[in-house]
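Chemist: sequence and predicted structure are below.
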Amino acid sequence: MPYTDYRSLVTCAADGEVRHAQILERGVKTRVLVQHQGQAYKLAIEPGSSHIFYTCGEDGLVQHIDLRTAAAIELFICCPIDDSRVYTRVINLNAITIDPRNPNLFAVGGSDEYTRFYDLRNYKSDGSTDFGLPFDRFCPRHLI
C-alpha cells in the first residue's frame, strides 16, 4: 500500500482470499479480509490512499475495503447487461481499475465483451439505488 514504507501489503489469489499483511519488527502478521466464491483476480488501490482498495473476482462481486475498519462493503454483483443471456446470471470479473484523477470512478471487466463504469457517489448503503447498473459501458466495435 502506498505511504506505508512497504510495510503494508494487500493480495488476492486463486483461493479467493483477499489478505492484508503487515511487516512488523518481529515478523509478518497476516489476516484474511474477504473470501470470494471462486478466484479473486484483481484488486485496485485508491490513488493517494494507504487504506482503501477494491477487489473483484469470479463470483462477480465487487467489494470496497477500508483497512482502518477491516470491513468490506459488498457494492454489487456484476450481472449481464443483455437479459437474453439466460445461460449466466453473473459476469466473472477479472479486471478492476480506479480513475487516478477521480477516485469515485472505477471500471470493471470480465467474461463478457463489456467494460462497465461506476460512480461510487451513486452508492447508497440502504439499497435505495440500483448501484449494480453501470452509469456507462464500453464495447469494442468488433465485439458487438
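Modeler: That came through, no problem.

Chemist: C-alpha from now on. contacts and neighbour counts both.
Modeler: Noted.

Chemist: Thr30 should be in a strand, yeah?
Modeler: Yes: applying DSSP: H, G, I helix; E, B strand; the rest coil, one finds Thr30 inside a strand.

Chemist: out of everything not next to it in sequence, what's closest to it?
Modeler: Excluding its sequence neighbours, the residue lying closest to Thr30 (CA to CA, 6 or more residues apart in numbering) is Ala21, at 4.3 Å.

Chemist: who does the one helix or strand the one you found maps to touch, helix- and strand-wise?
Modeler: Taking DSSP states H and E as the definition, Ala21 sits inside strand 17-24. When contacts are defined as 3 or more CA pairs under 8 Å, 6 or more residues apart in numbering; DSSP states H and E, strand 17-24 sits against strand 8-12, strand 27-35.

Chemist: ok, second structure coming up, stack it against the first:
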Amino acid sequence: MSWEASAANSTYTKQQVLDVGDVPGHQLRIYELHRTFPSDKPNCEGLKRVEQWSRGLTDYTDGNGSLSGYTVTILENGDKIFGKVSGTSQTTTNSDGSKTSTFTGVVTYTGGTGKYQRVRGIQRDIIAFDLEKNFNQQRAEAEYWFEK
C-alpha cells in the first residue's frame, strides 16, 4: 500500500514541551496527532482507514533528533491496527530564515483487533512538519501480513 495524508486532515491535538537545560534548543516533547482519511482507498481486505492516532516522545535539539511512539489506526468496521514508531527528524534553516523539518521513520505493526489481531508489517514514513503551524503531511508505503 502507499498513500499521502494531507496536512488539512492532520492535527496536533496535544503537545507538552520541556526544555532539557543542557544546551540551547534541547527539548523533550510529548504529543498526540490525529489524522483522518476522508478519501482512503480500500486495503486488501476491502476496508478503508477512518482515522489514526499517533502518540509519542521527541528528543530534539533545534528540531533535530529522535522520535518514538505508538499508533492506533481505526478502520471503517471498527477494527484497529497497532504500531510502534521510531525515526529521526531533521530541521534545516533556509536562506530566507524559514525552517524545513522532515521526519523519516518506520512503523512496525504489532497487532490489532478483529481481523487484524495477528497483523504484522512495516510502514515507511516521510513526513514534512512544522510544529508551530500545526502542519503535518505524510507520504507512506506499507506492507503487512497475518501470522498464523
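Modeler: Arrived safely, thanks for sending. From a predicted model like this one, the values you see are computed outputs, not experimental measurements.

Chemist: need the TM-score from the superposition.
Modeler: Both chains were compared after superposition, and using TM-score structural alignment, normalised by the length of the first structure their TM-score is 0.34; 87 aligned residues with a CA RMSD of 4.9 Å.

Chemist: ok, now which ones touch the residue nearest to Thr30 of the first structure?
Modeler: For Ala21 of the first structure, the residues meeting the contact criterion (CA atoms under 8 Å, 6 or more residues apart in numbering) are Arg7, Ser8, Leu9, Val10, Val28, Lys29, Thr30, Arg31.

Chemist: pull out the buried members of these.
Modeler: Buried positions within the contacts of Ala21 of the first structure, assessed by neighbour count (16 or more other CA atoms under 10 Å), are Ser8, Val10.

Chemist: for stretch 57-64 of the second structure, which positions count as buried?
Modeler: Counting neighbours by 16+ other CA under 10 Å, the buried set in stretch 57-64 of the second structure is Leu57, Thr58, Asp59, Tyr60, Thr61, Gly63, Asn64.

Chemist: wait, isn't Ala44 of the first structure in contact with His64?
Modeler: No: Ala44 of the first structure is beyond contact range of His64, at 9.7 Å (criterion: CA atoms under 8 Å).

Chemist: overlap in contacts of these two?
Modeler: In contact with both Ala44 of the first structure and His64: Phe53, Tyr54, Thr55, using CA under 8 Å, 6+ apart.

Chemist: number of nearby residues for the second one?
Modeler: With neighbours defined by other CA atoms under 10 Å, the count for Tyr54 of the first structure comes to 22.

Chemist: the helices and strands packed on strand 17-24 of the first structure: which one's closest to Arg137 of the first structure?
Modeler: Distances from Arg137 of the first structure to each of these were compared using CA to CA; the minimum, 25.6 Å, belongs to strand 8-12.

Chemist: what angle do the closest one and strand 17-24 make?
Modeler: 160 degrees (axes from the mean of the first three to the mean of the last three CA atoms, to 10 degrees).

Chemist: what's strand 8-12 of the first structure packed up against?
Modeler: Helices and strands in packing contact with strand 8-12 of the first structure are listed as strand 17-24, strand 42-45; criterion 3+ CA pairs under 8 Å, 6+ apart.

Chemist: what packs against the last one?
Modeler: Using 3+ CA pairs under 8 Å, 6+ apart as the contact definition, the elements that strand 42-45 of the first structure packs against are strand 8-12, strand 52-56, strand 93-98.
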